[in-house]
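J.: build me a model:
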Amino acid sequence: MTKSSPVPITVLGLGAMGRALANAFLIGGHPTAVWNRTPGRHAELVAAGATSAATVDEAVAAGGLIVACLLDHGSVHDVLDPVAGDLAGRTVVNLTSTAPSDARELAAWAECHGIEYLDGGIMSIPAMIGRPESFLLYSGSKEVFDENRAVLELLGSAEYFGADAGMASLYDFALLAAMYTMFAGFSHGAAMVRTEGVPATEFAKHAVQWLSAMVQVLPLSGEAIEAGAEADGQSLDFTKAALDAIVRASREAGVGLDVVGPLKALVDRQVADGHGAKAFDAVFEGVRAPGSE
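T.: The predicted model follows:
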């Protein structure tokens, strides 16, 4: 059997993440062309074997798979609209962070121009790309995903979420919401103990131990939400009392309530609506979209 030639790849956008993607493709042995709106970010990649394109037209003419990692949804159109005709019959994998509706709009745009389209969400920081802990989410064309899976897995593990191009970004943003909320909670706790001179680095040691243990119960929380969040342990009434005390302690320490204040308001509302006997997971009902199943 003859070994197939490496797939040429063009990376559009050389921010920290774009450079990491291009580097992973180069390490994987793929001829890689790179382009960036602002010059000067390609030197290390060129030294590693990449080809620098002076214009988007030149980058697209390099052939192969087009991977876009740009600033936002508008940037994708700004870059790709002028070369849409040249992309007909080609494949675009969009790894730009875009809202689900934007991903669906880009998929429709691509279909109108005869472009094969796959949308992706990167659940990694640049330093993790190509490492075992890196994983990326994809949705859109199943054919594109299957045909290019080996290339995509150079970046990290690849999971496909179906033909709806918006599903990968929906999962991406939902996971980021959980992450950012956790980090914000850590910052609130660090601010509380700092009032007594405790460094954030010291607090982090205890936070890692505590949060690592709590993360293990997330599957149980998922089950509780689907079962109606009936209490099997601590109730929302208990949580309300705890949050009341946390808010009081925060105020006494002079720490802002930007993080815990909205959570307390959510719990207070659920208790006032008669859900105090349910588990903490009942806050799901307070934030989910009306009518969603």
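
J.: could you use CA atoms for every contact and neighbour count after this?
T.: Noted.

J.: which residues sit in contact with L45?
T.: Neighbouring residues of L45 by Cα atoms under 8 Å, 6 or more residues apart in numbering: R19, A22, N23.

J.: switch the cut-off to 10 Å
T.: L14, R19, A20, A22, N23, L26, T32, A33, V34, T51, S52 (Cα atoms under 10 Å, 6 or more residues apart in numbering).

J.: same check on G28?
T.: Counted by Cα under 10 Å, 6+ apart, G28 has contacts P6, A22, G130, A150, V151, E153, L154, L155.

J.: please generate a structure for the following sequence too, so the two can be compared:
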Amino acid sequence: MPAHIEQPAPHHGTAATTATPTVTVLGLGPMGRALAGAFLDAGLRTTVWNRTPGRDEELIARGALSAGSAEEAVTASALTVVCVVNYDASDAVLRSPAVTDALKGRTVVNLTADTPGRARDTAAWAAEHGIDYLDGAIMTPTPVIGTPDGVFIYSGPEALYQAHRPVLDALNGAHTHLGEEIGRAATYDIALLDLFWTAIAGYTHALALARAEGVTARELTPFAQGIAAILPPLFEEGAEETDSGRHSGEGNPLTSGVSSMAHIVEVSESHGIDASVMRSAEGVARRAIGLGHGADGFTRLAEVLGRR
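T.: Purely as a prediction, here's the structure:
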């Protein structure tokens, strides 16, 4: 570990003013290491810190500066990027008195995944302590960080986002500012993860069901990919229907859908396979039918689920 980290000139306001771009990365799990590596590859002066020692050795060999403490790390740069397991972990670091004091007049971009409520709470804390704050999320896996395929989303003050674009753009990939309401990035993240994990759960359940009937995963998967290919146009159609309040069931009304869902439940349970996820979906569909929406399309369920 270097004996000394040269400190940059004090930074105030939202613009990055140092001649050589600098950045600090807190959290060196797989994603944090990928972020720090991308910054190094782009030629940025990168300071790193992790609660558990020893995860920075490869980064140091590539030119990163290792801080002896989180306070030392955030003092080294005008911009600190945080990527840890959740906001409990980020709060434990950022809200310690020494770190909070060191962050005053600097900027935090929190790429930690958590809920919109936690993002709003952290933004309120940051404002109270004179810390500029952007919330964000990473929508792609670790291997593509630093490549054109990376996808990053942010929310918070537009001027702050634009001020730090030169550093954030060093991560390569697509960067999108979703608006000033601080919880929007986390909302997108949660909604898209909902879609992802529900889809993956459906795929693994389909594999179990097919296997029970003597069909291998390799045999089924090309057809599963065909199912995935028809989804994008359905998403476009569903977005128009949901936003307009029109939920056309022409061609595939809910009454037809619940019949196929019931078949999935029946076959699954005949093999002792847990069908609770499909039972839940079928139950919501039948509730919508009971409310008089049997002729509507499946997007009607978004409205039914949102009722209180």
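
J.: what comes into contact with stretch 114-127 of structure 2?
T.: With Cα under 10 Å, 6+ apart, stretch 114-127 of structure 2 has contacts from 85-88, 90-91, 94-95, 100, 103-104, 107-108, 110, 112-113, 128-129, 131-137, 155-156, 181-190.

J.: narrow those residues to those in helices?
T.: If you go by DSSP state H, those have 87-88, 90-91, 94, 100, 103, 128, 184-190 in helices.

J.: how about the contacts of L45 of structure 1 in TSV, adding neighbour count and secondary structure?
T.: Putting those into TSV (neighbours: other Cα atoms under 10 Å; DSSP: H, G, I helix; E, B strand; the rest coil) gives the following:
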residue	neighbour count	secondary structure
L14	25	coil
R19	22	helix
A20	20	helix
A22	27	helix
N23	24	helix
L26	20	helix
T32	27	strand
A33	28	strand
V34	30	strand
T51	18	strand
S52	21	strand
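
J.: circling back: now list the buried members of the ones in helices among the contacts of stretch 114-127 of structure 2.
T.: Burial by neighbour count, 16 or more other Cα atoms under 10 Å: within those this picks out Y87, S90, L94, T100, L103, R184, A185, A186, T187, Y188, D189, I190.

J.: can you give me the helices in the stretch 151-293 of structure 1?
T.: 167-194, 200-215, 218-226, 236-253, 260-270, 283-287 (DSSP state H, counting those that start in this stretch).

J.: just send those helices back as TSV, with distance to A47 of structure 1 too.
T.: Shown next, in TSV, are these (distance: least, Cα to Cα, whole Å):
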stretch	distance to A47 of structure 1
helix 167-194	33
helix 200-215	38
helix 218-226	45
helix 236-253	52
helix 260-270	48
helix 283-287	50
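
J.: to A62 of structure 1, which of those lies closest?
T.: Evaluated with Cα to Cα, the helices of the stretch 151-293 of structure 1 place helix 167-194 nearest to A62 of structure 1, the distance being 27.7 Å.

J.: mean shift of the closest one relative to structure 2?
T.: Its matched residues in structure 2 lie on average 0.6 Å from helix 167-194 of structure 1 after superposition (mean Cα distance after the TM-score superposition for structure 1).

J.: so that helix matches what in structure 2?
T.: Alignment of helix 167-194 of structure 1 against structure 2: residues 184-211, by TM-score structural alignment.

J.: going by neighbour count, list what's buried in that stretch.
T.: Residues 184-190, 205-210 are the ones in stretch 184-211 of structure 2 that count as buried (16+ other Cα under 10 Å).

J.: do the same with stretch 116-136 of structure 1
T.: By neighbour count on 16+ other Cα under 10 Å, the buried set for stretch 116-136 of structure 1 is 116-124, 126, 128-130, 134-136.

J.: and stretch 195-205 of structure 1, how far from the chain's centre?
T.: For stretch 195-205 of structure 1, the distance from its own C-alpha centre to the chain's C-alpha centre is 29 Å (Cα atoms, centre = their mean, to the nearest Å).

J.: and the end-to-end length of stretch 54-66 of structure 2?
T.: 10 Å (Cα to Cα, to the nearest Å).

J.: now it, how far from the centre of its chain.
T.: 26 Å.

J.: so which bit of structure 1 is that stretch matched to?
T.: Across structure 1, the stretch matching stretch 54-66 of structure 2 (TM-score structural alignment) is residues 40-52.

J.: check which residues of the matching stretch are buried.
T.: Buried, per 16+ other Cα under 10 Å, within stretch 40-52 of structure 1: R41, H42, L45, G49, A50, T51, S52.

J.: all the strands of the stretch 1-150 of structure 1, residue numbers only.
T.: Counting by DSSP state E, counting those that start in this stretch, the stretch 1-150 of structure 1 has strands at residues 9-12, 32-35, 51-52, 65-68, 91-94, 116-123, 135-140.

J.: out of those, which comes closest to V255 of structure 1?
T.: Of those, nearest to V255 of structure 1 by Cα to Cα is strand 116-123, at 31.3 Å.

J.: and that closest one, what does it pack onto?
T.: In terms of contacts (3 or more Cα pairs under 10 Å, 6 or more residues apart in numbering; DSSP states H and E), strand 116-123 of structure 1 is packed against strand 65-68, strand 91-94, helix 100-112, strand 135-140, helix 142-147, strand 157-160, helix 167-194.

J.: which residues are in contact with the fourth one?
T.: The contact list for strand 135-140 of structure 1 (Cα under 10 Å, 6+ apart) reads 93-95, 103-104, 107, 116-124, 128-129, 145, 152-153, 155-172.

J.: so how far is the match of helix 167-194 of structure 1 from its chain's centroid?
T.: 13 Å.

J.: contacting residues around stretch 218-238 of structure 1?
T.: 215, 242-244, 267-268, 270-272, 275-285, 293.

J.: could you redo the last one with a cut-off of 8 Å?
T.: Here stretch 218-238 of structure 1 has contacts from V267, Q270, V271, H275, G276, A277, K278, A279, F280, D281, A282, F284, using Cα under 8 Å, 6+ apart.

J.: got a winner among the residues you listed for most neighbours?
T.: Highest neighbour count within the contacts of stretch 218-238 of structure 1, by other Cα atoms under 10 Å: F280, with 26 neighbours.

J.: that one -> structure 2?
T.: Per TM-score structural alignment, F280 of structure 1 is aligned with F298.
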